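**Student:** What follows is a predicted protein model with its sequence.
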Amino acid sequence: MTSPPAARIHLMTTFFLVTCGALGGACFGLLLGGRVAAVVAAGAAGPGAGTGAFLSRRQVMAFFQPGIVPVDGYAEGIADAVLVDIATYQAAAFPLPPGGLTEEERDARRTPAYRVAAVDGLPSAVRVSAVDALNAVDQGRDTDHAQAAIDALFLTVYEHRRIR
């Protein structure tokens, strides 16, 4: 169910885009080839803009639906980056062959994990879970505790996603 104001806004925007496309095409065609080119360019640009607006109607109407929160792709991407960086740091802190990594290599994986966990756009629930996971990995004694913290971070990132 689309709201009447949303449909009216989309209709007015479509009319504006088609008009601007036709006028822009006419001006461009007039500059390049004269009156015939102006008519052809206006005839192509106007319906082209209208077709684009018609094809995007469903997405525009979904944006105006009440109760639907737009997805924040930036926050979701940062949350995924936190998960990847902390999992990489965990793999460096608990290598499969004991002694497989040097301290410099561990620090090289630790620094990005802390940096991405401190990014401003990160949701607070993911940030808290990331801090718990980083603390568990930093302790470096119990692999089960660190894995449980990483699993909790994974679930927090998954729950944060709007579309599943």
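**Tutor:** Okay, I see it.
**Student:** use CA for all of it now, contacts and neighbours both
**Tutor:** Will do.
**Student:** OK, contacts around the residue most central in space within the chain?
**Tutor:** With the centre of the chain defined as its mean C-alpha position, the nearest residue by Cα atoms, centre = their mean is G73, 2.3 Å away. Taking Cα atoms under 8 Å, 6 or more residues apart in numbering, we find G73 in contact with no residue.
**Student:** In terms of secondary structure, what does the helix or strand hosting T13 contact?
**Tutor:** Element membership for T13 (DSSP states H and E) is helix 4-33. Judged by 3 or more Cα pairs under 8 Å, 6 or more residues apart in numbering; DSSP states H and E, the packing partners of helix 4-33 are helix 35-55, helix 57-63.
**Student:** Deepest in the core, which of the ones you listed is it.
**Tutor:** Greatest average neighbour count among the helices and strands packed on helix 4-33 goes to helix 35-55 (a mean of 17), per mean count of other Cα atoms under 10 Å.
**Student:** Off-centre distance for that helix?
**Tutor:** Distance, stretch centre to chain centre, for helix 35-55: 32 Å (Cα atoms, centre = their mean, to the nearest Å).
**Student:** Residues contacting it, please?
**Tutor:** With Cα under 8 Å, 6+ apart as the test, helix 35-55 has contacts from 14-15, 17-31.
**Student:** here's the one I want to compare it with:
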Amino acid sequence: MAALTFPRALVVVTSGIVFLIAGLLGALLDGWEGALAAGLPASFAAALGSVIVRRRATAAYDDAREEAMERGYAEGIAQYVHVAIANYEAAVFPLSGPDGVIPEERTARRTSAYKIASFDGVPTQVRKAAATALAALDDADLACATDAMKALASAVHQHVTHDRRLRPGR
């Protein structure tokens, strides 16, 4: 059995609903013969109409899906940058003391944070805040790093929760 894609679902649901409504009206007026006589031609007409307008309906669906995917990727990558830099911060300022993290682990977390912060999809405001946080962590200045991490968290939050207005007709 073929997968139920959006265009197929549009045809099946539209023709099914029209058949049900026309069949019920036909059954009320003339019994089961009336239900078939009213339901079958109406559902065929609905299926034909769905096929004709399918391109327009799927284009709107594809546009909305693409927009949601882009927005979701940017939000996810912004949060991923924040987590990676927080991991690097934990290696720079370990809670267990100055000897809590070996230099190789600190270098590995630093490299990972820099790689993740340089991804193409990172939003601009998050990229700038990440660069500031990474510079502060490289200097190992606790006060400056704390402020930079707060600014990074704020930039990620602003990016994720920014006002998204729907396009007209949506």
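**Tutor:** Cool, got the structure. Keep in mind the model is a prediction, meaning the values are calculated, not measured.
**Student:** Superposed, what's their TM-score?
**Tutor:** Taking TM-score structural alignment, normalised by the length of structure 1 as the basis, the two superposed chains have a TM-score of 0.58; 112 aligned residues with a Cα RMSD of 3.5 Å.
**Student:** and the angle for the helix holding T13 of structure 1 with helix 35-55?
**Tutor:** Counting by axes from the mean of the first three to the mean of the last three Cα atoms, to 10 degrees, helix 4-33 of structure 1 lies at 160 degrees to helix 35-55.
**Student:** Which residues belonging to helix 4-33 of structure 1 are considered buried?
**Tutor:** Going by neighbour count (16 or more other Cα atoms under 10 Å), the buried part of helix 4-33 of structure 1 is 6, 10, 14-15, 17-30.
**Student:** Can you tell me the number of residues neighbouring the closest residue to P94 of structure 2 other than its chain neighbours?
**Tutor:** Nearest non-adjacent residue to P94 of structure 2, counting by Cα to Cα, 6 or more residues apart in numbering: G100, 5.9 Å away. G100 of structure 2 has 13 neighbours, counted by other Cα atoms under 10 Å.
**Student:** Can you find the partner of G100 of structure 2 in structure 1?
**Tutor:** Aligned counterpart of G100 of structure 2 in structure 1: G100 (TM-score structural alignment).
**Student:** any idea how far its match is from G140 of structure 1?
**Tutor:** 15 Å (Cα to Cα, to the nearest Å).
**Student:** could you say which helix or strand contains the match of G100 of structure 2?
**Tutor:** Using DSSP H and E, G100 of structure 1 sits within no helix or strand.
**Student:** swap in the one 4 residues further on?
**Tutor:** Secondary-structure assignment from DSSP H and E places E104 of structure 1 in helix 103-117.
**Student:** would you list every one of the helices in structure 2?
**Tutor:** For structure 2, the helices defined by DSSP state H cover 6-92, 103-117, 124-139, 142-161.
**Student:** other SSEs contacting the second one?
**Tutor:** Using 3+ Cα pairs under 8 Å, 6+ apart as the contact definition, the elements that helix 103-117 of structure 2 packs against are helix 6-92, helix 124-139.
**Student:** What of the third one?
**Tutor:** Using 3+ Cα pairs under 8 Å, 6+ apart as the contact criterion, the secondary-structure elements in contact with helix 124-139 of structure 2 are helix 6-92, helix 103-117, helix 142-161.
**Student:** so which of these comes closest to Q125 of structure 2?
**Tutor:** helix 142-161 (6.2 Å; Cα to Cα).
**Student:** buried ones in that closest one?
**Tutor:** 144-145, 148-149, 151-153, 155-156, 159-160.
**Student:** Kindly report the same for stretch 86-97 of structure 2.
**Tutor:** By 16+ other Cα under 10 Å, the buried positions in stretch 86-97 of structure 2 come out as 86-93.
**Student:** same check, this time on stretch 127-135 of structure 2
**Tutor:** 127-134.
**Student:** Tabulate those residues in JSON lines, adding columns for distance to G31 of structure 2.
**Tutor:** Rendered in JSON lines, the data for the buried residues of stretch 127-135 of structure 2 read as follows (distance: Cα to Cα, whole Å):
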{"residue": "R127", "distance to G31 of structure 2": "69"}
{"residue": "K128", "distance to G31 of structure 2": "71"}
{"residue": "A129", "distance to G31 of structure 2": "71"}
{"residue": "A130", "distance to G31 of structure 2": "71"}
{"residue": "A131", "distance to G31 of structure 2": "74"}
{"residue": "T132", "distance to G31 of structure 2": "76"}
{"residue": "A133", "distance to G31 of structure 2": "75"}
{"residue": "L134", "distance to G31 of structure 2": "76"}
